[in-house]
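In: dropping a prediction and its sequence here:
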Amino acid sequence: MSSSPVLQITGLSGGYSMNRPVLHDVSLQVQPGEMIGLIGLNGAGKSTTMKHILGLMSPHKGEITVQGKTREADPNQYHSALSFVPESPLLYEEMTVREHIEFTARAYGVERSDYESRSSHLAALFHMEDKMDSLSAHLSKGMKQKVMIMCAFVARPALYVIDEPFLGLDPLGIRSLLDFMMELKKGGASILLSSHILSTIENYCDRFIVLHQGKIIAQGTLKEMASAAGQHGLSLEQLFYELVQGGK
C-alpha cells in the first residue's frame, strides 16, 4: 500500500468572503486505508472544509491534492478519485433507486458486471431490495439517505468524503454503514467522516481532527489527543467537550 497521503490539505484558508475566512491555515492528511473523524461544533468549518475538497469553493490560500493531483491541474483525475455523501439527500424525484445507482456507476466508469454485483450487495446490506424500482419521491428521508450512500459506494474511488451520514438512518442502517466502511477501509480506501455522534465513531476512526472556529485545535488518535491535553482516560465525547470549552 502506498505511503503517500490520498488527501493532503496544506495551509488552507477560505470561506464565503475574502474579508471573513471561515478556515484558518488548516493542514491535514488522510492516508490510504485510514478513516479520519472530522469533528467540531456547528459552524466550526467542517462542511466548509468538505466543500473545498469537492471543489465547490476555491481556497483563499493553501492547496488541496487528492492522490497527488490538484483540481486545477487535473480536474478529471481529481474528481474521479473521490466520492461524496452529503448531510441531506439530494435525489431526482422522477428517477428510481436503481436508476440513481446506475447513473452514478456510469459516471464513474464502473463496469456493468461490477455495477450489478455491487448494487445487489448494497441493496441487501441496506435492506432496500424491495425499493430498487421505487421513485425517490416516494421514499422516506432515511431511505433517501440510504440511496445517497449506495450511490457513493457503488464506485470504488480512493477517497470517500462523508458528511453526517447517520442522520435519518435507523440503528440497523447505521450498523450496516459502519461495517461497510470498515470493509472498504480494509481494502485500502480512505474515508474522511464528519459526525456529531461521537460515541458512535469513537471505536471506528483511526484518528480524529478537531476543528474549532475554523482552526485545528487537536488531531491524532484518541490516546494521543488525551495525552497532549493532559486528560487521560476520557471518552472522545468527554475529551471533545474539554477541548472546545477552552481546556488544554
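Out: It's in.
In: CA atoms for contacts and neighbours, from now on please.
Out: Will do.
In: all strands of the chain, in order?
Out: 7-14, 23-30, 35-39, 61-66, 82-85, 159-163, 190-194, 207-212, 215-220 (DSSP state E).
In: this is the other structure I want to compare:
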Amino acid sequence: MLTIDQLVGGYSQVPVLKNISFQVQPGELVGLIGLNGAGKSTTINHIIGLLQPFSGSIQVNGATLANDPLTYKKAIAYVPETPVLYEELTLREHLQLTINAYQLDPSSAWQRAKELLKTFRLENKLDWFPVDFSKGMKQKVMICMAFMTEAKLLVIDEPFYGLDPLAVHDLLTIIDQKKAQGVAILMSTHVLDTAQRYCDRFVLLADGQVQALGSLQDLQALSGHQGESLDEIYLQLAQGDHHAN
C-alpha cells in the first residue's frame, strides 16, 4: 500500500505541499482531486520519484526510494496525463522495454499485454510507431504498459482525457480487475461524476494541504449536506478555500 506521512515538498525552496498525509490501501481506488495548482501533480511527482521530499516520507509496502529504490520503483506503475513514448520504438518494442525494465517473466507478461491490447483494440498495431497513433491511442499504449506490470501501486493522472467512451469503460473495467487482485490505485481526475461512481475514497487537496479525506459519505458529513454529489461538495469546499485566500 501507499503511505504518505507529513510530506513537505515542491520544486524550489518554497514548499508546495505542506504536511500531506494519506494512505491508499490494497484493493482500493482513491481519487486525488482539487483545483488546478492545489498540489495534485506535485504529489504525484513525489510519489514516482521525480521530486525529493523536503521532509516527511513516502512508502510503498514499507519500501522508500531512499532505503530500497529498486523494490520501490518495481512496485509502482504510472500512467501520465500526457503520453510519453519513444518516437523510434514500435508498440511491440515499448511493451518489451516495459518487460525488461520491470524484470517481468516474458511469457506471462506478453499474455497480459495481449489481453490488454485486445481490450483496447491495439492488437493489430504492434509494429506501428508513435507517429502513427492518435492522442487517444497513445494514452491506451501508456495504460497497457502500466497495467501489464505486476506493480502493487498504480498512479494514474487524468486518465480520461483523450479516451473515447468505450475506452473509458474498458479502463474502468481493468481498474476493477486490478483492485480485485489487491492493487492499490491512486487516480487524479477532474471527471468527478465518474470518480464518484468508482472511487472508494477521496483526497481533496487545496493550497498544498489535505482539505478533506474519506468516502463520499465522509465528505457529505464534512460539508453538512447529506445526499450531495461529489461535484457539489467539491465546489463548496474549493470555493471556500478560494474565498479564504
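Out: That came through, no problem. Small disclaimer: the values here were computed from a predicted structure and weren't measured.
In: got a TM-score for the pair?
Out: Here the TM-score for the pair of chains, by TM-score structural alignment, normalised by the length of structure 2, is 0.96; 242 aligned residues with a C-alpha RMSD of 1.2 Å.
In: circling back: out of the strands of structure 1, which is closest to His127 of structure 1?
Out: Shortest separation from His127 of structure 1 across the strands of structure 1 is recorded for strand 82-85, at 18.5 Å, computed as C-alpha to C-alpha.
In: give the aligned range of the closest one in structure 2.
Out: Here strand 82-85 of structure 1 aligns to structure 2 at residues 76-79, judged by TM-score structural alignment.
In: and for stretch 103-111 of structure 1?
Out: Mapping stretch 103-111 of structure 1 onto structure 2 (TM-score structural alignment) gives residues 97-105.
In: how about the matching stretch: buried residues?
Out: Residues of stretch 97-105 of structure 2 classed as buried by neighbour count (16 or more other C-alpha atoms under 10 Å): Thr98, Ile99, Tyr102, Leu104.
In: and what of stretch 107-125 of structure 2?
Out: Ala109, Trp110, Arg112, Ala113, Lys114, Leu116, Leu117, Thr119, Phe120, Leu122, Glu123.
In: likewise for stretch 174-185 of structure 1?
Out: Buried residues in stretch 174-185 of structure 1 (16+ other C-alpha under 10 Å): Ile174, Arg175, Ser176, Leu177, Leu178, Met181, Met182, Leu184, Lys185.
In: tell me the spacing between the most centrally placed residue in structure 2 and Glu28 of structure 2.
Out: With distances taken as C-alpha atoms, centre = their mean, the residue of structure 2 nearest its centroid is Ile156 (2.1 Å). Going from Ile156 of structure 2 to Glu28 of structure 2 by C-alpha to C-alpha, to the nearest Å gives 13 Å.
In: overlap in contacts, the two.
Out: Ile185 (C-alpha atoms under 8 Å, 6 or more residues apart in numbering).
In: to Met148 of structure 1, which of the strands of structure 1 lies closest?
Out: strand 82-85 (6.2 Å).
In: counting by contacts, list what the closest one packs against.
Out: For strand 82-85 of structure 1, the elements it packs on are helix 141-154, strand 159-163, judged by 3 or more C-alpha pairs under 8 Å, 6 or more residues apart in numbering; DSSP states H and E.
In: now the match of stretch 103-111 of structure 1: how far from the chain's centre is it?
Out: Offset of stretch 97-105 of structure 2 from its chain centre (C-alpha atoms, centre = their mean, to the nearest Å): 20 Å.
In: which other residues reach it?
Out: Residues from elsewhere that reach stretch 97-105 of structure 2 (C-alpha under 8 Å, 6+ apart): Lys74, Pro106, Ala109, Met145, Thr149, Glu150.
In: mind listing what the counterpart of the fifth one in structure 1 touches?
Out: When you say that, I think you mean Thr149 of structure 2. Aligned by TM-score structural alignment, Thr149 of structure 2 pairs with Ala155 of structure 1. Going by C-alpha under 8 Å, 6+ apart, Ala155 of structure 1 touches Ser83, Thr104, Ala105, Tyr108, Val110.
In: one more time with 7 Å
Out: Contact analysis of Ala155 of structure 1 by C-alpha atoms under 7 Å, 6 or more residues apart in numbering lists Ala105, Tyr108, Val110.
In: and the gap between the last one and Gly55 of structure 1?
Out: Pointing back at Val110 of structure 1 there. From Val110 of structure 1 to Gly55 of structure 1 the distance is 23 Å (C-alpha to C-alpha).
In: and Thr10 of structure 1, by the same measure?
Out: As for Thr10 of structure 1, its distance to Gly55 of structure 1 is 15 Å (criterion: C-alpha to C-alpha).
In: and His138 of structure 1, by the same measure?
Out: Distance from His138 of structure 1 to Gly55 of structure 1, counting by C-alpha to C-alpha: 31 Å.
In: more neighbours: these two, which one.
Out: Remark: of His138 of structure 1 and Gly55, Gly55 carries more neighbours, 16 against 13, as counted by other C-alpha atoms under 10 Å.
In: circling back to that earlier point, my guess is the residue nearest to the centre of structure 2 contacts Ala184, does it?
Out: No. At 11.0 Å, Ile156 of structure 2 and Ala184 do not qualify as touching, with contact defined as C-alpha atoms under 7 Å.
In: count residues in the vicinity of Leu239 of structure 1, would you?
Out: Using other C-alpha under 10 Å, Leu239 of structure 1 has 20 other residues around it.
In: got the contact list for the lengthiest helix in structure 1?
Out: Of all segments of type helix in structure 1, defined using DSSP state H, the longest is helix 171-186. Contacts to helix 171-186 of structure 1, defined as C-alpha under 7 Å, 6+ apart, come from residues Gly33, Glu34, Leu125, Phe126, Phe166.
In: ok, 6 Å please
Out: By C-alpha atoms under 6 Å, 6 or more residues apart in numbering, the surrounding residues in contact with helix 171-186 of structure 1 are Gly33.
In: residues in structure 2 aligned with that helix?
Out: Taking TM-score structural alignment, helix 171-186 of structure 1 hits residues 165-180 over in structure 2.
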